[in-house]
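Trainee: Sequence and predicted structure are below.
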Amino acid sequence: MSNTDAHFQQLFQPKSQVNKDEENPTQLANRLTPTDDQIKNWLQSPQIKQWLTKLLMGIPNNLKTEAINTIIKNVIQNPDKDCRVQFGSSTIGVDVLRWQLWASYKLPYASGIKTPDCPYTLKKHLDTPD
């Protein structure tokens, strides 16, 4: 086997599973530890509802609300674990390391998939004066 072949083999070796905590210690140290009420208020905020209404065309708003309620329940039960809810070809989830909501959905009449992050994070929600 030539040197090139050996290098090619190394490129596609499965990487060992990296503990998320070790991956970015700075981000982990700065991670928010919100209360259940803070999580609930953030995910039920008008800003989140508005973001979801603009996204995921073709999905009824009641399904979006149900997905958010499921995410709230699951994240409150286990705040150290990301959560996602899938319906059809669309998914809504929350990244608990960054406390950011995200969506993934197929564009109507197109072959592409959109995966935007919600700009209204938990940190922004907590920093916003009431």
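Mentor: Done, it's in.
Trainee: all contacts plus neighbour counts: C-alpha atoms, from now on.
Mentor: Noted.
Trainee: Can you name every helix or strand that the lengthiest helix in the chain contacts?
Mentor: Longest helix in the chain, counting residues (DSSP state H): helix 61-77. Secondary-structure packing of helix 61-77 (3 or more Cα pairs under 8 Å, 6 or more residues apart in numbering; DSSP states H and E): helix 36-43, strand 83-87, strand 90-95.
Trainee: Off-centre distance for the helix or strand following the first one?
Mentor: Remark: after helix 36-43, the chain's next helix or strand is helix 46-54, criterion DSSP states H and E. When C-alpha coordinates are averaged (Cα atoms, centre = their mean, to the nearest Å), helix 46-54 and its chain have centres 15 Å apart.
Trainee: How about stretch 98-111?
Mentor: 10 Å.
Trainee: List the contacts of residue 86.
Mentor: Neighbouring residues of residue 86 by Cα atoms under 8 Å, 6 or more residues apart in numbering: 67, 92.
Trainee: And it, how far from residue 127?
Mentor: 30 Å (Cα to Cα, to the nearest Å).
Trainee: which outside residues touch stretch 44-51?
Mentor: Stretch 44-51 is contacted from outside by 42, 68, 118, 120, using Cα under 8 Å, 6+ apart.
Trainee: One more to weigh against that first structure:
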Amino acid sequence: MSNPDARFHQLFQPKKPVNLDDEKTALLANRLTPTEEQITDWLQSPQIKQWLTKLPMGITNNLKMEAVNTIIKNVIQNPDKDCRVQFGSAAIGVDVLRWQLWASYKLPYASGIKAPDCLYTLKKYLDAPD
């Protein structure tokens, strides 16, 4: 038996230390502070509706939009707190640190769970030309 190289574990170490506190601090420093109207317009935009419609979540599109309306109401009341709405094994929520909508659902006929983020963030909505 040969001796394993003492430096073998270093091969899988990140070259730069990962500091999650630094990432969170940077996100907090650059966090958007949208108005109620901006939040509502973003979450009711055609891009968000289209993204939700394409997800095979096992709930109707009307329930998906009802979840978004509930999220709007809750986020406007407390814009510093993430919000999610759950229907059975499906959930839709918003990350207010990144202002990104996400969904979570069980895949039909599979044992896995899918949790995609919507690429149409509030920042993209605000940066889009009118």
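Mentor: Arrived safely. Because the structure is predicted, anything quoted here is derived from the model rather than measured.
Trainee: rewinding a little: to what extent does the longest helix of structure 1 diverge from structure 2 after superposition?
Mentor: With mean Cα distance after the TM-score superposition for structure 1, helix 61-77 of structure 1 departs from structure 2 by a mean of 0.3 Å once superposed.
Trainee: quick one on the thing from earlier: neighbour count and distance to residue 110 of structure 1 for the contacts of stretch 44-51 of structure 1 - can I get that in JSON lines?
Mentor: Output for those, formatted as JSON lines (neighbours: other Cα atoms under 10 Å; distance: Cα to Cα, whole Å):
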{"residue": "42", "neighbour count": "21", "distance to residue 110 of structure 1": "32"}
{"residue": "68", "neighbour count": "24", "distance to residue 110 of structure 1": "26"}
{"residue": "118", "neighbour count": "15", "distance to residue 110 of structure 1": "22"}
{"residue": "120", "neighbour count": "17", "distance to residue 110 of structure 1": "27"}
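Trainee: Farthest pair within those residues?
Mentor: With Cα to Cα as the measure, no two of the contacts of stretch 44-51 of structure 1 lie farther apart than 68 and 120, at 14.5 Å.
Trainee: Now do residue 72 of structure 1: how many residues are near it, please.
Mentor: 23 (other Cα atoms under 10 Å).
Trainee: which one in structure 2 is aligned with it?
Mentor: Under the alignment (TM-score structural alignment), residue 72 of structure 1 pairs with residue 72 in structure 2.
Trainee: mind checking how far the residue nearest to that match when sequence neighbours are not counted is from residue 28 of structure 2?
Mentor: Leaving aside its chain neighbours, residue 72 of structure 2 sits nearest to residue 40 (6.1 Å; criterion: Cα to Cα, 6 or more residues apart in numbering). In this view, residue 40 of structure 2 and residue 28 of structure 2 are 22 Å apart by Cα to Cα.
Trainee: Same check on residue 91 of structure 2?
Mentor: 25 Å.
Trainee: ok, residue 40 and residue 28 of structure 2, which is more surrounded?
Mentor: residue 40 (18 against 12).
Trainee: Show me what that one lines up with in structure 1.
Mentor: By TM-score structural alignment, residue 40 of structure 2 lines up with residue 40 in structure 1.
Trainee: That match contacts residue 72, doesn't it?
Mentor: Yes. The criterion here is Cα atoms under 8 Å, and residue 40 of structure 1 meets it with residue 72 at 6.1 Å.
Trainee: In contact with the spatially most central residue of structure 1, which residues?
Mentor: For structure 1, the residue sitting closest to the mean C-alpha position, by Cα atoms, centre = their mean, is residue 94 at 3.3 Å. Under the criterion of Cα under 8 Å, 6+ apart, the neighbours of residue 94 of structure 1 are 71, 82, 83, 84, 100, 101, 102.
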